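Novice: need a structure here:
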Amino acid sequence: MDVVRRHARELINSRLAPARPAKDGWQTCLQINHGITKGHKLSERERRYVVDITCRWIENEARAGRGPRRDPPLALS
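Specialist: Just a heads-up that it's a prediction; the model follows:
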C-alpha cells in the first residue's frame, strides 16, 4: 500500500492541490462530499486527508473483491 499511497500523493499534489486545476471536477466532489471548499490551494492537512480517504477506498474495494474492471476476452470467430 506504500506505493499506492505515494502515487496518490503525487497525483493529488499535481492535479488536485492547485487552487485552479485544469479540470476541477474532483475539487467539486471534495466540496460536496467532504466540505473542502474548491478554488483554493489545498493545505498539507487537506492533502493528507484526501490521500487517506483515497487509500481507504482502494483498500475497501480490494477487500470486497472489486478490483480493476476486466472485460471478458473477445471470442475469435
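
Novice: make it CA atoms for all contacts and neighbour counts henceforth
Specialist: Noted.

Novice: could you list the residues in contact with stretch 33-47?
Specialist: Residues from elsewhere that reach stretch 33-47 (C-alpha atoms under 8 Å, 6 or more residues apart in numbering): 9, 12, 13, 16, 17, 18, 19, 20, 27, 28, 30, 31.

Novice: straight-line length of that stretch, end to end?
Specialist: Distance between the boundary residues of stretch 33-47 (C-alpha to C-alpha, to the nearest Å) amounts to 15 Å.

Novice: what are the buried residues along it?
Specialist: Neighbour counts using 16 or more other C-alpha atoms under 10 Å place 36, 38, 41, 42, 47 of stretch 33-47 among the buried residues.

Novice: now do stretch 13-28
Specialist: Neighbour counts using 16+ other C-alpha under 10 Å place 13, 15, 16, 17, 18, 21, 24, 27, 28 of stretch 13-28 among the buried residues.

Novice: to compare against the first, here's the next sequence to fold:
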Amino acid sequence: MNDLDRFARSPFRARFHLGPRERDYARAKGRDTIARHAADFIATRLAPAAPKNDGKQTPMRGHPVFVAQHATATCCRGCLEKWHHLPQGRPLTEAEQARIVDLILRWIDRDMR
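Specialist: Predicted coordinates for the structure are as follows:
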C-alpha cells in the first residue's frame, strides 16, 4: 500500500478534499507556484525544531496546500512524528522537507483528478 492509500484509510484524513475555491486557486496559480507555496509553508511552519503555534499552525482550508497537509498528516510536528516517524524537537532536514512537499503535491494532483 502506498502512502496516499494509507492516509485514505484513516477516517479523519480521508475526509479532506479540495473545495471549489482551492481547486480554482490551484488551477489559476499552476503547479509550480503551488509547489513554491508548499516549500515555503513547510520551511517556515514545520521545519523549525519548535514551530510557532505547533499543532495550530495549519488552517483547515483556504489554500490547497493547507488541505493537503491535513490529508497527509503533514500539518504539525506531532502528526509528522506519529505518521512519518520524524521526531519532534529537531529541525527538519532539506531532504525531509522535500519529501513532505512531494507528498503534498502528489495528494493535490490526485485530488484534482
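
Novice: so what number do they get for TM-score?
Specialist: The TM-score (TM-score structural alignment, normalised by the length of structure 1) is 0.76; 63 aligned residues with a C-alpha RMSD of 0.9 Å.

Novice: and the buried residues of stretch 13-28 of structure 1 as CSV, adding distance to residue 62 of structure 1 and secondary structure?
Specialist: Formatted as CSV, these follow (distance: C-alpha to C-alpha, whole Å; DSSP: H, G, I helix; E, B strand; the rest coil):
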residue, distance to residue 62 of structure 1, secondary structure
13, 24, helix
15, 24, helix
16, 24, helix
17, 26, coil
18, 29, coil
21, 29, coil
24, 27, coil
27, 25, helix
28, 26, helix
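
Novice: quick check: of these, which lies closest to residue 52 of structure 1?
Specialist: residue 13 (13.5 Å; C-alpha to C-alpha).

Novice: the closest one matches what in structure 2?
Specialist: Under the alignment defined by TM-score structural alignment, residue 13 of structure 1 corresponds to residue 43 in structure 2.

Novice: before we move on, what about residue 58 of structure 1?
Specialist: By TM-score structural alignment, residue 58 of structure 1 lines up with residue 108 in structure 2.

Novice: doesn't residue 68 make contact with its match?
Specialist: Yes. Counting by C-alpha atoms under 8 Å, a contact exists between residue 108 of structure 2 and residue 68, whose distance comes to 6.3 Å.

Novice: what about those two, which has more around it?
Specialist: When residue 108 of structure 2 and residue 68 are compared on other C-alpha atoms under 10 Å, the one with more neighbours turns out to be residue 68, at 27 against 24.

Novice: ok, so what distance separates that one from residue 89 of structure 2?
Specialist: Applying C-alpha to C-alpha, the value for residue 68 of structure 2 to residue 89 of structure 2 is 23 Å.

Novice: cool, and residue 111 of structure 2?
Specialist: Residue 111 of structure 2 sits at a distance of 32 Å from residue 89 of structure 2 (criterion: C-alpha to C-alpha).

Novice: residue 91 of structure 2 sits in which helix or strand?
Specialist: According to DSSP states H and E, residue 91 of structure 2 maps onto no helix or strand at all.

Novice: which residue packs closest to it, ignoring adjacent ones?
Specialist: The shortest distance from residue 91 of structure 2 to any residue other than its chain neighbours is 4.1 Å, reached at residue 49 (C-alpha to C-alpha, 6 or more residues apart in numbering).

Novice: before I go, just wanted to say thanks for your time.
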